[in-house]
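Q: Next one to model:
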Amino acid sequence: MNSAISCAAKASMPPIKTVRVIIKGRVQGVFFRDWTVQNARELGLNGWVRNRRDGSVEALFSGEPAAVDDMVDKRCRLGPPASMVTALNAFPSDDDPGHGFQRKPTV
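A: Model prediction:
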């Protein structure tokens, strides 16, 4: 493939946004991870979610910027019905999200 075609192919690819999120509050034992998997898949995001031993939930969301923003700013700030989010910190990430969205073991 020549470089002109390579550059054109990259230019036509939609932008991808990847963020790592730490969510605190009543977020464990309330189906937050399963809810996150369902919502992320609905939005077509790649990444993962897992519980942390400190009681928080950590997630990596990657995909179309508007979908990532929706997941972080709207959905995760509210969480599933039984949860109570008290803090949410999101920061850019270069981590590989893999393909699809999955639940990972606690760390």
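Q: CA only for contacts and neighbour counts going forward, please
A: Noted.
Q: show me where this structure has strands.
A: 17-26, 46-51, 57-63, 84-92, 101-103 (DSSP state E).
Q: Next, the second sequence, to be compared with the first:
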Amino acid sequence: MDANAVAEGAGGADEAVRMTAWVRGRVQGVGFRWYTRAAALRIGGLEGFALNLGDGRVQVLAEGPRERCERLLEWLRTGDTPGRVDGVTEIWGPPRGGYEGFSIR
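A: Purely as a prediction, here's the structure:
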């Protein structure tokens, strides 16, 4: 990869990122993880997972182009999700890899 390709990708919509979100509300036992996986597959280009946590939240980890991760985050906040979303907290970082597709855990 040449320096121009690196410069163009830095901070842009195609920059690969890791987005980890914690979704709180009535999001367990309502098919939320399944719908999240379907949304990630519909958006495309994302790898990661959706996982029920012991405290009632769902953790969503997605790696891929920033713009696509942002679309998934927006869907988590305002989309037609099952149950009830009371809030979403997220952190961003560099991708670490190691995922194949988008799974339910």
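Q: Excluding chain neighbours, give the residue nearest to the residue positioned nearest the centre of the first structure in space.
A: Centroid-nearest residue in the first structure, with Cα atoms, centre = their mean: Phe61, separated by 2.2 Å. With sequence-adjacent residues excluded and distances taken as Cα to Cα, 6 or more residues apart in numbering, Phe61 of the first structure is closest to Gly47, at 5.0 Å.
Q: residues in contact with the aligned partner of Cys76 of the first structure in the second structure?
A: Counting by TM-score structural alignment, Cys76 of the first structure corresponds to Leu76 in the second structure. Listed by Cα atoms under 8 Å, 6 or more residues apart in numbering, the contact set of Leu76 of the second structure reads Val23, Thr36, Val85, Val88.
Q: would you turn the strands of the first structure into JSON lines with distance to Ala40 of the first structure?
A: Compiled in JSON lines, the strands of the first structure are given as follows (distance: least, Cα to Cα, whole Å):
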{"stretch": "strand 17-26", "distance to Ala40 of the first structure": "13"}
{"stretch": "strand 46-51", "distance to Ala40 of the first structure": "7"}
{"stretch": "strand 57-63", "distance to Ala40 of the first structure": "8"}
{"stretch": "strand 84-92", "distance to Ala40 of the first structure": "15"}
{"stretch": "strand 101-103", "distance to Ala40 of the first structure": "7"}
